[in-house]
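Asker: Return a 3D structure for these sequence lines:
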Amino acid sequence: MPELIQPVARVHLSFLAAVQEFLAEGRGQASDRTMLGRETQKYGGTWSTPAGFAAYVEAIKADALPETPRAEGIVPATTLWYVDGDEYLGRLSIRHQLTEFLLEQGGHIGYDVRPSARRRGHATAMLKSALPITHALGIDPVLVTCDNDNVGSRKVIEASGGVLEDERVGKLRFWVPTG
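Answerer: Predicted structure coming up:
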């Protein structure tokens, strides 16, 4: 049964296969400002070796700690992976605070489901599973955004209790209660 967990090295091969799926749809390029894009640019060259992948896993776990050095404008974030056994299905990131950009466009939570695992309810299950974790971090309600033409993501957010506040810069902004 799929579950939301801390990143682990045991899903290495499945993670690499998922990255290839994302790359095939044009993600991970230098212009991709999503978490997947940033991580592909920063760590992608090290993912092929077990040691490099293990170092990546530890680095993204450390991103949740306030004392971890980070680029300007990047906030502490808890990254969780959605897996079924050793199969990597997707990931979710909980940003612990909002910058001006995140308030306008990015929100507290971002998520990706690998292309071959989409349209099976995984995104909804991930978001619903993350709400108690977000609440434990002291965030209630949580801001979740999606592109204004992303019907699937809108349905995921609404199924998780999201209430539309407005649209800004092509992004729909929803507030979701966590408690």
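
Asker: Only C-alpha atoms from now on, for both contacts and neighbour counts.
Answerer: Fine.

Asker: after the top helix by length along the chain comes which helix or strand?
Answerer: With secondary structure taken from DSSP state H, the chain has its longest helix at helix 122-136. Elements were assigned by DSSP states H and E; along the chain past helix 122-136, the next helix or strand is strand 142-147.

Asker: same for the helix or strand following that following strand, what does it pack against?
Answerer: Secondary structure here is assigned by DSSP H and E; on that basis, the next helix or strand after strand 142-147 toward the C-terminus is helix 151-159. Packed against helix 151-159, as judged by 3 or more CA pairs under 8 Å, 6 or more residues apart in numbering; DSSP states H and E, are the following elements: helix 122-136, strand 142-147.

Asker: now the angle from the helix or strand just after helix 151-159 to strand 142-147?
Answerer: Next in sequence after helix 151-159, counting helices and strands by DSSP H and E, comes strand 163-168. Orientation check (axes from the mean of the first three to the mean of the last three CA atoms, to 10 degrees): strand 163-168 against strand 142-147 gives 50 degrees.

Asker: Here is a second sequence; please produce its structure as well for comparison:
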Amino acid sequence: MLRLLTPDPARHDDWAALVTAFDGGAMDGSGYVEGERPDTSADAFAAHLDHRLGEEDPDREPAPGRVHGSYRWIEEDGRLVGFIALRHALNRFLFDQGGHIGYSVAPAARRRGVATGALRLMVDEARARGLDPVLVTCVEDNVGSRRTIERCGGAYDGSVAGMRRYWIGTGERPVRPAV
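Answerer: The predicted model follows:
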């Protein structure tokens, strides 16, 4: 069974194993920037959770260049297998390249529908928050991610700086932000 979980401080060891499984690869939806090697110590984990969970709190101002968002862990049959995030708004960078939703699945869990199932669940969460449509992007040559987005109803809207842009949903598309 596939579920999206709010990050849980009690699952440090599971999270550390998931981070290690990426072996330095991109962990979109995790809150880490590509190329960043996460510190998996208990103290660093606690700080990471505080930042990620704080971004969901509308009473806390997000860090410069970031927007409020919901971070989730993808769990399959009790094991953490990936990350997914929903940004509650789009700044100019997110509108052009990052999108509302970012996700990644650990290498051992790929090619069996985990990303598609997780994306569908997050699109439902977005709709529950009043976000429709949502923008989802992927690197131009990432065929697996492209197929995942298209299976979830993504309508291609062109590419910007090597990123394919897809809208999922039927609502009115937002205008590109000034910043």
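
Asker: related to what we said a few turns ago, the longest helix of the first structure maps to which residues in the second structure?
Answerer: Per the alignment by TM-score structural alignment, helix 122-136 of the first structure matches residues 114-128 in the second structure.

Asker: Need the helices and strands packed on helix 151-159 of the first structure in a markdown table (columns: mean neighbour count).
Answerer: Compiled in a markdown table, those are given as follows (neighbours: other CA atoms under 10 Å):
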| stretch | mean neighbour count |
| --- | --- |
| helix 122-136 | 19 |
| strand 142-147 | 24 |
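
Asker: Nearest to residue 73 of the first structure, out of these?
Answerer: Taking CA to CA as the criterion, residue 73 of the first structure comes closest to strand 142-147 out of these, the separation being 17.3 Å.

Asker: Give me the helices and strands touching the closest one, please.
Answerer: If contacts are counted by 3+ CA pairs under 8 Å, 6+ apart, strand 142-147 of the first structure sits against strand 109-113, helix 151-159, strand 171-176.

Asker: Give me the distance between the first one and the centre of its chain.
Answerer: On the basis of CA atoms, centre = their mean, to the nearest Å, strand 109-113 of the first structure sits 3 Å off its chain's mean C-alpha point.

Asker: list the helices and strands that strand packs on?
Answerer: strand 87-95, helix 122-136, strand 142-147.

Asker: I would like the residues contacting the match of helix 122-136 of the first structure, please.
Answerer: 2-4, 74, 76, 84-86, 101, 103-105, 132-134, 148-149, 151-152, 168 (CA atoms under 8 Å, 6 or more residues apart in numbering).

Asker: Derive a PyMOL selection command for the buried subset of those residues.
Answerer: A single PyMOL command is used to select the members of the contacts of stretch 114-128 of the second structure judged buried by 16 or more other CA atoms under 10 Å:
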select buried, resi 2+3+4+74+76+84+85+86+101+103+104+105+132+133+134+148+149+152+168
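
Asker: Residue 41 of the first structure is nearest to which of the helices and strands packed on strand 142-147 of the first structure?
Answerer: Short answer: strand 109-113, nearest of these by CA to CA, at 16.7 Å.

Asker: Run through who's touching the closest one.
Answerer: Contacts of strand 109-113 of the first structure (CA under 8 Å, 6+ apart): 89-95, 122-123, 142-145.

Asker: May I see those residues organised as JSON lines, with distance to residue 67 of the first structure added?
Answerer: Rendered in JSON lines, the data for these read as follows (distance: CA to CA, whole Å):
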{"residue": "89", "distance to residue 67 of the first structure": "29"}
{"residue": "90", "distance to residue 67 of the first structure": "27"}
{"residue": "91", "distance to residue 67 of the first structure": "23"}
{"residue": "92", "distance to residue 67 of the first structure": "21"}
{"residue": "93", "distance to residue 67 of the first structure": "18"}
{"residue": "94", "distance to residue 67 of the first structure": "17"}
{"residue": "95", "distance to residue 67 of the first structure": "15"}
{"residue": "122", "distance to residue 67 of the first structure": "32"}
{"residue": "123", "distance to residue 67 of the first structure": "30"}
{"residue": "142", "distance to residue 67 of the first structure": "23"}
{"residue": "143", "distance to residue 67 of the first structure": "24"}
{"residue": "144", "distance to residue 67 of the first structure": "25"}
{"residue": "145", "distance to residue 67 of the first structure": "27"}
